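K.L.:
Attaching a predicted model along with its sequence, questions to come.
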Amino acid sequence: MPAIVHRLAVAATVVAFALSTAACTDASPRPTAAAAQTAAAPIFASDEEALAAAEEAYSAYLGALDVVGSRGGTDTELLTEVATSKVREDLEASFEAMQTAGVHTGGATVGTLRELVENALVGRTAVVSVYACLNVANVRVFDASGNDVTPAGRPAVTPHQVTMESRSEGSPHLLVSESEVWRGDDFCS
């Protein structure tokens, strides 16, 4: 395999992995938001309302990732409206790798929320955690010549636990603050 094709294949694998595991973190134990709840009035009146807000936020997040990917990793400022600064920083390396490799994506990522894990209030910040299935079956990776360099064997659907938090204190507008690949039983199959 010529060196340039090999580098593109490697970059495409990195990009596809980054998009399918965007903002992943390790699954090490951490305190839950429930432990830090206060007596403040809830931001969401019900779990159904929290789940609806999470669905809207996750859809907007995936849409922004698709736009940035389709532009070859540029215009990352689009992520400001959908992700925390920590998540945006984590994604920067993946998008820089796309730019270096000269690849871009096409297609739409689909996220399906399976279950609400947590709807909590930490101070005046809503924290909502969900189980989600991330489907990248319709997302392809293309090189600068338009050749499909999507890695063969890439999982089409992966289970994730996604956590979102209020954009600002007391706000029902959620930003993705963490997304980690779920290592337990695959609830997406």
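P.N.:
Yes, it's here.

K.L.:
C-alpha from now on. contacts and neighbour counts both.
P.N.:
Will do.

K.L.:
Buried residues of the longest strand anywhere in the chain, list them for me.
P.N.:
Longest strand in the chain, counting residues (DSSP state E): strand 110-122. Under the neighbour-count criterion of 16 or more other CA atoms under 10 Å, strand 110-122 has 110-114, 116, 118-122 buried.

K.L.:
Okay, helices next: where are they in this structure?
P.N.:
3-20, 47-70, 85-101 (DSSP state H).

K.L.:
which residues touch the last one?
P.N.:
Where contact means CA atoms under 8 Å, 6 or more residues apart in numbering, the residues beyond helix 85-101 that reach it are 7-8, 11-12, 14-15, 18, 22-23, 69, 72-74, 76, 79-80, 104, 143, 176-178.

K.L.:
this is the other structure I want to compare:
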Amino acid sequence: MPAELGPPTKSARPAAKSGFSSDEAALAAASRAYGRYLEVLDGLSAPEDVGRLGEVATPDYAEELESSLAGLLSEGRRFEGQSSFDSMRVFERWSQRGVEFVSTYVCFDSSGVRVLDASGADVTPPDRIDRLPAVVRFQSAPDDRWRLIAKGSDAWRGNDFCN
């Protein structure tokens, strides 16, 4: 998709290929999953906490997140506050071998989160962009086809649909 275009407004795959009955049903499951995912991320305060990522992310994605957060947490840094999201839209959904996959556009908002160092001082970068458009991918949890977990997240490279 050319960068000058915004994200599509309809699902890119036909509903018949998804176990979810509609984009709305997939969106509800993805919204619940992303809310749980952000809650876990916001609650990380020590290196031993990263194991909780396995509750809300696929093993590969949890490992990727653990690697990127390990240095921050081992330095005694932690997060305080709550991140949020809005404007989530499903752009792709499908089933494969009994596993549901959903891809979404979302506006991630970190304005409610501060990064603190070991002494409790606020070390949040002053130039941090608090509201970012992102593509977030989900798949079924191993124990429940209808409960989604995060599979990956990337910054959106097209027009900023969050502002």
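P.N.:
Nice, I can see it. Please read these numbers as outputs of a predicted model, since none were measured by experiment.

K.L.:
Quick TM-score on the pair, please.
P.N.:
The TM-score (TM-score structural alignment, normalised by the length of structure 2) is 0.85; 152 aligned residues with a CA RMSD of 2.2 Å.

K.L.:
rewinding a little: buried ones among the contacts of helix 85-101 of structure 1?
P.N.:
Buried positions within the contacts of helix 85-101 of structure 1, assessed by neighbour count (16+ other CA under 10 Å), are 8, 11-12, 14-15, 18, 22-23, 69, 72-74, 76, 79, 104, 143, 176-178.

K.L.:
ok, the counterpart of Ser177 of structure 1 in structure 2 - contacts?
P.N.:
Following TM-score structural alignment, the counterpart assigned to Ser177 of structure 1 within structure 2 is Lys151. Residues counted as contacts of Lys151 of structure 2 (CA under 8 Å, 6+ apart) are 57-58, 60-61, 136-139.

K.L.:
which non-adjacent residue is nearest Arg78 of structure 2?
P.N.:
In space, and not counting its chain neighbours, Arg78 of structure 2 is closest to Ser45: 4.6 Å by CA to CA, 6 or more residues apart in numbering.

K.L.:
What lines up with Gln139 of structure 2 in structure 1?
P.N.:
Aligned by TM-score structural alignment, Gln139 of structure 2 pairs with Glu165 of structure 1.

K.L.:
what separates its match from Ala33 of structure 1, distance-wise?
P.N.:
As for Glu165 of structure 1, its distance to Ala33 of structure 1 is 11 Å (criterion: CA to CA, to the nearest Å).

K.L.:
Among those two, which residue is more densely surrounded?
P.N.:
The neighbour comparison of Glu165 of structure 1 against Ala33 (other CA atoms under 10 Å) goes to Glu165, with 27 against 18.

K.L.:
List the contacts of the equivalent of Arg36 of structure 2 over in structure 1.
P.N.:
Aligned against structure 1 by TM-score structural alignment, Arg36 of structure 2 finds its counterpart in Ala60. Neighbouring residues of Ala60 of structure 1 by CA under 8 Å, 6+ apart: Val82.

K.L.:
same deal with Val50 of structure 2?
P.N.:
Contacts of Val50 of structure 2 by CA under 8 Å, 6+ apart are 44, 66, 69-70.

K.L.:
Apply 6 Å and report the result again.
P.N.:
When contacts are counted by CA atoms under 6 Å, 6 or more residues apart in numbering, Val50 of structure 2 touches Glu66.

K.L.:
cool, and Thr163 of structure 1?
P.N.:
By CA under 6 Å, 6+ apart, the contact list for Thr163 of structure 1 reads 128-129, 177-178.

K.L.:
quick check, nearest of those residues to Val136 of structure 1?
P.N.:
For the contacts of Thr163 of structure 1, the residue nearest Val136 of structure 1 by CA to CA is Glu178; the value is 18.4 Å.

K.L.:
Quick check: the closest one vs Leu8 of structure 1, distance?
P.N.:
On the measure of CA to CA, Glu178 of structure 1 and Leu8 of structure 1 end up 28 Å apart.

K.L.:
And for Val68 of structure 1?
P.N.:
18 Å.

K.L.:
got it, and Glu49 of structure 1?
P.N.:
The gap separating Glu49 of structure 1 from Leu8 of structure 1 is 44 Å, by CA to CA.
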